[in-house]
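Trainee: Provided below are the primary sequence and the corresponding predicted coordinates.
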Amino acid sequence: MITASSKAQVDVVYTDLVWSDEFETNGAINSTKWHHQTQLPNGGSWFNGEVQHYTNLISNSFVNEGFLTIKAIKEPYTNQGVTKQYTSARLNSKFAFLYGRVDIRAKIPTNQGTWPALWMLGKNVNEIGGFFNAEFGTTNWPACGEIDIMEHGITPSQPAGFIQSALHTPSSFGNTVNHGGTIASNLGNDFHVYSVNWSPFQITFLLDGVAFYTYNPAVKNASTWPFDAEQYLLLNIAMGGVAGNIPSSFTQASMEIDYVRVYQNLQVDTEAPTNFTATVGNVTSSTIELLLNATDNSGNVAYSINYGDQTINTANPSGVEKSVIVPNLMPTTTYNFSISASDVAGNQYSNNPLLLSATTTGVTGCSGTDTEAQQGSFSTGYNYIFETIGNDVKITFELLDTDKVGVVAFLWRQTPFTEYQMTNVSGSTYSYTITNQTIGATISYAVKFAYAGGLSVTKYLTYVVGDNCSLTVNAFELDKFSFQNPVTDFINIHTTVAIDKVEIYTLLGKLVLSSSTPTESIAVKNLAKGVYLLAVYQGDKKSIKKMIVK
């Protein structure tokens, strides 16, 4: 269901119908389009504790009056030497594709213990019984990538009508970490259109043409983005396992599907984009917004943004302004951007690149380093920044431990308790912005770092919205410690007491310079422009002040 409103919510619009099943012929499923996956995995049971047999019986999957029905039935059934008490169907499409849009109009069951799913797997998945396995099955799950367009019945903590979309990747160790959801009205009685829009840049999920979740990792590699190879479709109802207990009164449940449609762009495009504009939008101490727009006959425009040694690639529908937030920048620093526009076919705008320059603002916030944990432990610790931007507070944490893999970060609000998944902005640094805060109000947050084999939770840190502070521990006579600020090539420290050591840190707590030689003049010409923390030691006492390098 490609509408004008849904076009504005995705980055690439796909318009050419390349594969579909409208389910127009009554009886068995179309065997030229679908494969029944019935082979049990090794061990004799399906994954996730599921208790069904998938069959090729017409009682479990059939077409009638324009609809495909997949039916889960309570009945004893023996196959491959194993008897189970429930049957269902799991269909693989015999069509695989790279990038495009999938629309599936379906009515799903909501019975307790059922797990209806519309999803995708990499064509290269090594899974016995799958249609593509014999010829292409070279890659284990989740390295093949999994895109869950719609799942229901496995989120018991969510309200009625909640449907979930998710991505499974090596970076999440296959766990349901990258996911979003929304409420579907009158679920179980009404048909809804479940969609995924998959481009080289991001994956967006939609319900009835309205986008509700986009996956777009800052770093795209084989671990976070195994979505650069062909995938195929799966339709099924699983029983039990993570879907919970099946009531003894259960007899059967059905999923009805009106159509499955896949769109791509087939037009051979030789025309380059026109009317390309690029301007600077909102600027904070750590982000710069770039506003991009161009038109192209193909309906889509790709943008490449280069600054320093960094590149951001994105896309948007033709003629629709694209807002790109460049993250993780240093305060009071000028950044130069080189921005190019092309279409998806690679035709370049005639006057590429456009050049922009913007300077980030100063910081209003607090930062620090700690090792304390309220759950688990930290071998090295973590850095943190609370930064007020207008009426919002951007909270950034960096995990310093290097012995933890598959890390995902969640922000914890203390009162009332709420958990938010944070964005991995780079390396082991995670960020989340809480909006509409009151200047002067006190907030308290912690971060849970989940990783392979466990989790560690920081202590709760209290911050006054709008406060501008620095790390200060056992400060000695601050009036006896001063320096000219900003600094250029050298920092000259004026003090009436002896200095034992001087250290300079980034705002995230990374040590970039240390001097234990008694001196009041320290060379800083090799430091990049920006804001730092200057720590001066006298015995066991330390004082820290902010320092700007120009």
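Mentor: Received it, and whenever you're ready, just let me know what you need.

Trainee: rest of the way, CA atoms for contacts and neighbours
Mentor: OK.

Trainee: all strands of the stretch 51-200 of the chain, in order?
Mentor: Assigned by DSSP state E, counting those that start in this stretch, the strands in the stretch 51-200 of the chain fall at 52-54, 61-64, 67-79, 82-88, 90-97, 100-107, 114-122, 146-151, 162-168, 178-183, 192-198.

Trainee: nearest to S377, of those?
Mentor: strand 178-183 (24.5 Å; C-alpha to C-alpha).

Trainee: how about that closest one: buried residues?
Mentor: For strand 178-183, a neighbour-count test (16 or more other C-alpha atoms under 10 Å) marks 178-182 as buried.

Trainee: what about the closest residue to N297 other than its chain neighbours, neighbour count?
Mentor: Spatial nearest neighbour of N297, excluding adjacent residues (C-alpha to C-alpha, 6 or more residues apart in numbering): E271 at 7.0 Å. As a burial measure, E271 scores 16 neighbours (other C-alpha atoms under 10 Å).

Trainee: and the comparison structure, right after this:
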Amino acid sequence: MTSQSSNAQVDVIYNDLVWSDEFETNGAINSTKWHHQTQLPSGGSWFNGEVQHYTNLISNSFVNNGFLNIVAKKENYTNQGVTKQYTSARLNSKFAFLYGRVDIRAKIPTNLGTWPALWMLGKNVNESGGFFNSQFGTTGWPACGEIDIMEHGITQSQPAGYIQSAIHTPSSHGNTVNHGGTIASNLGNNFHVYSVNWSPFQITFLLDGVAFYTYNPAVKNANTWPFDAEQYLLLNIAMGGVAGNIPSNFTQAAMEIDYVRVYQNLDIDTEAPTNFTATVGTVTSSTVELLLNAEDNSDNVVYSINYDGQNIITANPSGEEKSVIVPNLMPTTTYEFSVSASDVAGNQYISNPILLSATTTGFTGCSGTDTEAQQGNFSIGYNYDFETIGTDVKITFELLDTDKVGVVAFLWRQNPFTEYQMTNVSGNVYTYTITGQTIGSTISYAVKFAYAGGLSVTRYFSYIVGEDCSLTVDSSYELDLFTFVNPATDYMYLKPNTTIDKVEIHNSLGKSVLVSSKPNDTINIQNLSKGMYLVTVYQGNRKSVKKMIVK
């Protein structure tokens, strides 16, 4: 057995082991800890086109030599009046919890057509046959919330060893945009520790102690964050459906699990944080970085940042510097920040708050929207942004297509050709910063979006480092279709030069924040935060892109 994975790269450290199964007794699973979910959903088949029966047979789930084995098999099996050609097991934990860390050390199958999964559902889900359903099942999926710690087999276009983690909520579910993935070495032959760190502020997924995806929506409500209630664990192997065709020579595949461990913090904390410091880091035209650090006996510190009528709350391990990027600010504007430190129990730093001031720079960069592809195709298109910061260029792209699943992005340098994996910001927004550039030099980059079933590559964009401009599509498609009152407050007063079909507004990260398919001369922007935006006006295959500042 191994100890708990590294705590690095999470916001709240959970120290106390509150529930586990080390699978030390051979034979049937521990029925005081696990429930076999075998009842078929209405219609006689499991979801996502899956073709298996889940059973409570010891041949599908058993403990041997310190490992839980979940085995998917090819065999005719009749239950509940339905005959299927494959069997497997789906286990529910009889333990549910609110916030904490889960570590699962497992070796998973990589056979074609298999879909091994380690995941969580809200205790309140009304799913027939689930352990908690009869007493607590009041809420449908996805309003109950789903946290997928590890999935394999449903992103066939990804490289070998790719595992995915995902979040399903009312705001995005099914082909959710909230997902991330990474490569596990020698997957299928090696054991790996699959982890999720779930705090009141964010959900972080880790492979062998290294974080690779964090879900942290800016607005947390029932639509985006049903994760303020207890969840339980599920372990299973599904067959077929979105996992693809099952080869005719398939006989069986097994997932071996060494342990399942859940950590929380049990001690009552009455001590406030100490040694709190807050300073200003990197400043751009639309962002200010705040560097925060404090110490607390609980190993965790919560930071609250108030500015311009808005609030950011985040957490970080004690004694580790936290970088917080405040987004969507206006260029050449001075902002005042009030920063406080507390711990998770609510004990406040004695000298709260610390006051900071920072002035954003003028914008130096190019942004826009496009649909052109040099490989594959785009059903909707993509946003792009090149911004010069000192001698660095931050490149941000957002895939707007909603029909792509399992997306990852790679930045392509045109000459000499080089490929860099981009960092996922949120949804399908990806960024990469190239450093040490010469002001006035020309760079040329494209982005490859890879996804389940294929890939699409944007055209190459040439950008002059340090230049302030509006990148656009071919000039034959670009006209000055409109003017408007700028800066704007509450309403955008549009003055079109011709009949227009659509108006779309994107924020500084390239994310679409407002679309009007039947625009008039006055567009309500009261829900937009202060900052810089891009306004795109369309007429047929023509468009205009202009910057707008919202005060």
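Mentor: Ah, there it is. None of these values were measured; they are calculated from a predicted model.

Trainee: Got a TM-score for the pair?
Mentor: Once superposed, chain against chain, the TM-score is 0.78 (TM-score structural alignment, normalised by the length of structure 1); 484 aligned residues with a C-alpha RMSD of 4.0 Å.

Trainee: Please work out which of the strands of the stretch 51-200 of structure 1 is packed deepest.
Mentor: Highest mean neighbour count of the strands of the stretch 51-200 of structure 1: strand 52-54, a mean of 27 (counted as mean count of other C-alpha atoms under 10 Å).

Trainee: Now do it: everything it contacts.
Mentor: Strand 52-54 of structure 1 is contacted from outside by 37-40, 46, 77, 79, 84-90, 238-240, using C-alpha atoms under 8 Å, 6 or more residues apart in numbering.

Trainee: Check how far that strand sits from its aligned residues in structure 2, on average.
Mentor: Following the fit onto structure 2, the mean deviation recorded for strand 52-54 of structure 1 is 0.4 Å by mean C-alpha distance after the TM-score superposition for structure 1.

Trainee: ok now that strand, how far from the chain's centre?
Mentor: From the chain centre to the centre of strand 52-54 of structure 1 is a distance of 33 Å (C-alpha atoms, centre = their mean, to the nearest Å).

Trainee: Please work out which residues outside stretch 203-218 of structure 1 touch it.
Mentor: So stretch 203-218 of structure 1 is contacted by 1-3, 5-6, 9-10, 149, 165, 167, 178-182, 184, 192-198, 201-202, 224-225, 424-426 (C-alpha under 8 Å, 6+ apart).

Trainee: Enumerate the positions of it that are buried.
Mentor: Here stretch 203-218 of structure 1 shows 203-217 as buried, counting by 16+ other C-alpha under 10 Å.

Trainee: What are the boundaries of the strands in the stretch 251-400 of structure 2?
Mentor: Going by DSSP E, counting those that start in this stretch, the stretch 251-400 of structure 2 shows strands at 252-264, 274-283, 288-295, 300-307, 310-317, 322-326, 334-342, 354-359, 365-370, 373-375, 382-389, 392-399.

Trainee: again, but for the stretch 401-550 of structure 1
Mentor: 408-413, 418-421, 423-426, 429-434, 442-451, 454-458, 461-464, 481-483, 490-495, 501-506, 511-515, 521-523, 530-538, 541-549.

Trainee: so which of those strands gets nearest I257 of structure 1?
Mentor: Among those, strand 418-421 sits nearest to I257 of structure 1 (C-alpha to C-alpha), with 32.7 Å.

Trainee: how near is A160 of structure 1 to F47 of structure 1?
Mentor: 25 Å (C-alpha to C-alpha, to the nearest Å).

Trainee: Please apply the same query to F205 of structure 1.
Mentor: Plainly put, F205 of structure 1 is 25 Å away from F47 of structure 1 if you go by C-alpha to C-alpha.

Trainee: Near L508 of structure 1, how many other residues are there?
Mentor: Other residues close to L508 of structure 1 by other C-alpha under 10 Å number 19.

Trainee: Surely it and E387 touch.
Mentor: No: between L508 of structure 1 and E387 there is no contact under C-alpha atoms under 8 Å: 11.8 Å.

Trainee: what residue of structure 2 matches up with the residue nearest to N297 of structure 1?
Mentor: Using TM-score structural alignment, the equivalent of E271 of structure 1 in structure 2 is E271.

Trainee: Can you list which of the buried residues of stretch 203-218 of structure 1 are found in strands?
Mentor: 203-207, 210-215 (DSSP state E).

Trainee: Out of those residues, which is nearest to V280 of structure 1?
Mentor: The closest of those to V280 of structure 1 turns out to be T214 (C-alpha to C-alpha; 23.9 Å).

Trainee: where does that closest one sit relative to L234 of structure 1, distance-wise?
Mentor: With the distance defined as C-alpha to C-alpha, T214 of structure 1 ends up 21 Å from L234 of structure 1.

Trainee: cool, and S59 of structure 1?
Mentor: 18 Å.

Trainee: Next: S431 of structure 1.
Mentor: Going from S431 of structure 1 to L234 of structure 1 by C-alpha to C-alpha gives 34 Å.

Trainee: same thing with I128 of structure 1?
Mentor: Distance from I128 of structure 1 to L234 of structure 1, by C-alpha to C-alpha: 15 Å.

Trainee: Between these two, tell me which one has more neighbours.
Mentor: The residue with more neighbours, out of I128 of structure 1 and L234, is L234; 21 against 16, by other C-alpha under 10 Å.

Trainee: Quick check, central residue of structure 1?
Mentor: Centroid-nearest residue in structure 1: Y215, 4.2 Å away (criterion: C-alpha atoms, centre = their mean).

Trainee: any idea how far it is from L508 of structure 1?
Mentor: Taking C-alpha to C-alpha as the measure, Y215 of structure 1 falls 26 Å from L508 of structure 1.

Trainee: With E22 of structure 1 instead?
Mentor: E22 of structure 1 is 55 Å from L508 of structure 1, where distance means C-alpha to C-alpha.

Trainee: okay, how far is it across stretch 410-421 of structure 1, tip to tip?
Mentor: End-to-end distance of stretch 410-421 of structure 1 (C-alpha to C-alpha): 4 Å.

Trainee: Outside of it itself, list whatever touches it.
Mentor: Outside stretch 410-421 of structure 1, the residues that touch it by C-alpha under 8 Å, 6+ apart are 408-409, 422, 432, 444-450, 460.

Trainee: Quick check: buried residues in that stretch?
Mentor: 410-413, 421.

Trainee: Could you count how many residues lie near the residue lying closest to V339 of structure 2 once chain neighbours are set aside?
Mentor: Closest residue in space to V339 of structure 2, ignoring its immediate chain neighbours: I305 at 4.6 Å, by C-alpha to C-alpha, 6+ apart. By other C-alpha under 10 Å, the residues close to I305 of structure 2 number 20.
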